[in-house]
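Undergrad: dropping the sequence and predicted coords here.
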Amino acid sequence: MSIPIITVVAGTSGAGKSTWVCQQLRDIAAVEKVIYFSPGTGTVPIDQTRISTEFPGIKVFGEGEEGEFLNHIPQADAVYIEWGFYLELGAIAQLAQLLDPLPYRTVAVVPPDLKNSEFHTWANKIIRGAPTHSDTAQSLWRAASNGQVIDEDSLEEFWYEITHGAYGIVTRAKGIFDVNDGRAIYCDFVAGVPQTDFLELDLPRHLEGRPQRFSGLEIVGENLDKAALKQTLSDCCLSDAAIVQYQQQVKEILLEETQA
């Protein structure tokens, strides 16, 4: 039995851990058996959902799936473990006990100006990522929105407010949302990095009632108005009647396109 190559990736918020992992997966996912594990995400598994969508052949594990993850390691060629900034770096020692006696390499993705940090002491390899704010005093806010559908115009306005200081100093924001035309949309923001357009995930359009798949939002920043964030997110969500109306309109448009 071959020994899988295990890579543990850590780093600061927004520096590019998930981006770096995805770059590695694009090179090997088509030819190797790969598994991905990201603990500590609770009910808001944004990175796991994005990776499982982009790389459908990869086995993806998250919160509460440690046992299943460990059972799959012997069948894998490569293993990637993403250690979120919200987890204590020292707690990786507990992970090492679970992996024992399998060897693993450590990679830290950090801002270019970060020097002599705990990541530099810990990692076998340092990757210079995005020039992000690395203040560990920042707070984290998450909200799952499974089953909700959001008007895309309202989402664009909400995202603009998030990224322009309406709810506090936001340094990192990412989310997956089901919008009114049935698509699943990935949103990503890192302060100081040029903003990218919303990304449509490669998932079937959901045009029958409320979607039974994950959606949610994660924000990192200072002085976050969490109550206002929660209320605005709720205000963006459509009623049952509005969902049915939008879905009927989209189905009619799609039918016309197929008949044209």
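TA: Structure's in. What do you need?

Undergrad: drop to CA atoms for contacts and neighbour counts, all remaining ones
TA: Fine.

Undergrad: helices or strands next to the longest helix anywhere in the chain in the packing?
TA: Longest helix of the chain, by residue count under DSSP state H: helix 240-259. Packing contacts for helix 240-259, counted by 3 or more CA pairs under 8 Å, 6 or more residues apart in numbering; DSSP states H and E, involve no helix or strand.

Undergrad: in that helix, what's buried?
TA: Neighbour-count burial for helix 240-259 flags 243-244, 246-247, 250 (criterion: 16 or more other CA atoms under 10 Å).

Undergrad: again, but for stretch 46-64
TA: The neighbour-count check on stretch 46-64 (16+ other CA under 10 Å) flags 46-52, 55, 58-62 as buried.

Undergrad: the strands in the chain, which residues?
TA: Ranges of strands in the chain, per DSSP state E, are 5-11, 34-37, 59-61, 78-82, 104-110, 125-128, 139-144, 169-178, 184-190, 199-200, 216-222.

Undergrad: would you turn those strands into TSV with distance to L98?
TA: As requested, the strands of the chain are arranged in TSV below (distance: least, CA to CA, whole Å):
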stretch	distance to L98
strand 5-11	13
strand 34-37	13
strand 59-61	15
strand 78-82	13
strand 104-110	12
strand 125-128	22
strand 139-144	27
strand 169-178	30
strand 184-190	32
strand 199-200	36
strand 216-222	28
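
Undergrad: who touches the spatially closest residue to G168 that is not a sequence neighbour in this structure?
TA: Closest residue in space to G168, ignoring its immediate chain neighbours: L224 at 4.5 Å, by CA to CA, 6 or more residues apart in numbering. Counting by CA atoms under 8 Å, 6 or more residues apart in numbering, L224 touches 139, 167-170.

Undergrad: below is structure B, check it against A:
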Amino acid sequence: MSQTWLISGSPGCGKTSWILKTMQGHQGKCGYLRLDGYPSKGLEQVSDSGIDKAFLKDQFPQLIDLSDSHHASRSQQGDLLTLIELPQFQAPQHAGLTDMDPRVKNQLETLQLHPDRHLHFGRDPELPNKDTLEFKKLESFSLSLNTSVWDPPSLNTFWFELVNGAYGDVYRAKGLMNLPDGRSIFFNWIVSQESSQFLPLQEISDPNGRPRSLSELVVQGKHLDCLRIQSTIDLCLLNDAVLEMHQMPLRDRQKEAIPST
């Protein structure tokens, strides 16, 4: 029997992690959709950068993408668990589906999705509330880094500076970062955590030019110095010549590892 759950909560509360754990514990097929949330007074939402979907797809390759109506029709398949992620600052007053935002309801109807449950972090006891924070003011910054490759030491320095206030009061930061050896690293931090999460994705690109995998950065906080963030990142990225210097030895080692016939 198919089920469709709407999972909402404030930035960094753990929506994506909980969704992944739930998928991994489900015996049947799983579908996923992330909706854009809506801003509130003084609170900016971040548009869907694709980070969450890319991370989930890497960790759960059989995941069905329900971001268009063609795939959404597959939600009618038997034993499919559909999990819809929604960034939402305020909890609905009542449990269940009665207080769903009409704008969200319209999005779902367009995609032919009809939730059976609506769970919100900080309201429903089934969900952990360790990282559920209330924000009174929140600015957002996002940056596409597709085809960009980081110098690893510079990336470590930048991330340390970012989460420790060098570019404003950062409450939430996450990103997918490409390294010259073909790895892509998921970076994740929220102010309620003691440290950042760094998770290499399973898929590794060939060390042959610039990667095609998604790479994005999302930052939320107050008094963000977006120009300094951008200019610092520009200094941390490898140009073509330096990237080739990193990748040539990797390709040579790959050739040496291939047995001769």
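TA: Received the coordinates, thanks. Predicted, not measured: the structure shown is a model, and the values here were computed from it.

Undergrad: go ahead and name everything in contact with the longest helix of the first structure.
TA: With contact meaning CA under 8 Å, 6+ apart, helix 240-259 of the first structure is reached by 149, 180-182, 207-210.

Undergrad: just the buried residues of those.
TA: 149, 180-182, 207, 210.

Undergrad: now, which of those lie within helices?
TA: Among these, no member falls in helices (DSSP H).

Undergrad: widest-spaced pair of those residues?
TA: By the measure CA to CA, D181 and R210 form the most distant pair in these, at 12.0 Å.

Undergrad: for S144 of the second structure, which non-adjacent residue is closest in space?
TA: E216 (4.7 Å).

Undergrad: I'd like the distance from P39 of the first structure to F177 of the first structure, if you could.
TA: Distance, P39 of the first structure to F177 of the first structure, using CA to CA, to the nearest Å: 21 Å.

Undergrad: more neighbours: the two, which one.
TA: Applying other CA atoms under 10 Å to P39 of the first structure and F177 shows that F177 carries more neighbours, namely 28 against 18.

Undergrad: my guess is the more buried one meets I150, correct?
TA: Yes: counting by CA atoms under 8 Å, F177 of the first structure touches I150, with 7.0 Å between them.

Undergrad: that older thread, and the buried residues of stretch 46-64 of the first structure as TSV, adding distance to Q97 of the first structure?
TA: Output for those, formatted as TSV (distance: CA to CA, whole Å):
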residue	distance to Q97 of the first structure
I46	27
D47	25
Q48	23
T49	27
R50	28
I51	26
S52	27
F55	29
I58	24
K59	22
V60	21
F61	18
G62	18
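
Undergrad: quick one, what contacts the spatially most central residue of the first structure?
TA: Taking CA atoms, centre = their mean, the centroid of the first structure lies closest to D47, which sits 2.5 Å from it. Residues in contact with D47 of the first structure, defined by CA under 8 Å, 6+ apart, are S18.

Undergrad: show me what it lines up with in the second structure.
TA: Counting by TM-score structural alignment, D47 of the first structure corresponds to D52 in the second structure.

Undergrad: any idea how far that match is from N188 of the second structure?
TA: With distances taken as CA to CA, D52 of the second structure is found 11 Å from N188 of the second structure.

Undergrad: with Q88 of the second structure instead?
TA: 19 Å.

Undergrad: out of those two, which sits in the more crowded spot?
TA: Each of Q88 of the second structure and N188 has its neighbours counted (other CA under 10 Å); Q88 has more, 22 against 18.

Undergrad: isn't that one right up against G9?
TA: Yes: counting by CA under 8 Å, Q88 of the second structure touches G9, with 5.0 Å between them.

Undergrad: the closest residue to L140 of the first structure other than its chain neighbours and A78 of the first structure, how far apart?
TA: Nearest residue to L140 of the first structure, sequence neighbours excluded (CA to CA, 6+ apart): V220, at 4.7 Å. V220 of the first structure sits 30 Å away from A78 of the first structure, going by CA to CA.

Undergrad: do the same with R142 of the first structure
TA: 30 Å.

Undergrad: now I46 of the first structure
TA: As defined by CA to CA, I46 of the first structure lies at a distance of 21 Å from A78 of the first structure.

Undergrad: likewise for F119 of the first structure?
TA: F119 of the first structure is 22 Å from A78 of the first structure, by CA to CA.

Undergrad: S52 of the first structure too?
TA: Relative to A78 of the first structure, and taking CA to CA, S52 of the first structure is found at 15 Å.

Undergrad: go on, L199 of the first structure?
TA: The gap separating L199 of the first structure from A78 of the first structure is 27 Å, by CA to CA.

Undergrad: also K17 of the first structure?
TA: Distance, K17 of the first structure to A78 of the first structure, using CA to CA: 17 Å.

Undergrad: so which of those two has more stuff around it?
TA: With neighbours defined as other CA under 10 Å, K17 of the first structure and A78 compare such that K17 has more, 24 against 20.

Undergrad: and that one, what does it touch?
TA: 9-11, 82, 108-109.

Undergrad: wait, doesn't S13 of the first structure sit right on V170?
TA: No: counting by CA under 8 Å, S13 of the first structure stays clear of V170, with 11.4 Å between them.

Undergrad: report how many residues lie close to L83 of the second structure.
TA: L83 of the second structure has 24 nearby residues by other CA under 10 Å.

Undergrad: what do we get in the first structure for it?
TA: Using TM-score structural alignment, L83 of the second structure pairs with Y80 in the first structure.

Undergrad: and for P61 of the second structure?
TA: Using TM-score structural alignment, the equivalent of P61 of the second structure in the first structure is P56.

Undergrad: what distance do you get for its match to E32 of the first structure?
TA: According to CA to CA, P56 of the first structure and E32 of the first structure sit 13 Å apart.

Undergrad: repeat that for A123 of the first structure.
TA: 25 Å.

Undergrad: ok, back up a step: state the distance from the residue nearest to the centre of the first structure to G168 of the first structure.
TA: As judged by CA to CA, D47 of the first structure and G168 of the first structure stand 23 Å apart.

Undergrad: what do you get for I6 of the first structure?
TA: 38 Å.

Undergrad: higher neighbour count, these two?
TA: With neighbours defined as other CA under 10 Å, I6 of the first structure and G168 compare such that I6 has more, 22 against 18.

Undergrad: let me see the contact set for the alignment partner in the second structure of the more buried one.
TA: Aligning on TM-score structural alignment places I6 of the first structure opposite T4 in the second structure. By CA under 8 Å, 6+ apart, T4 of the second structure lies in contact with 81-84, 113-117.

Undergrad: please consider this matter closed, and thank you.
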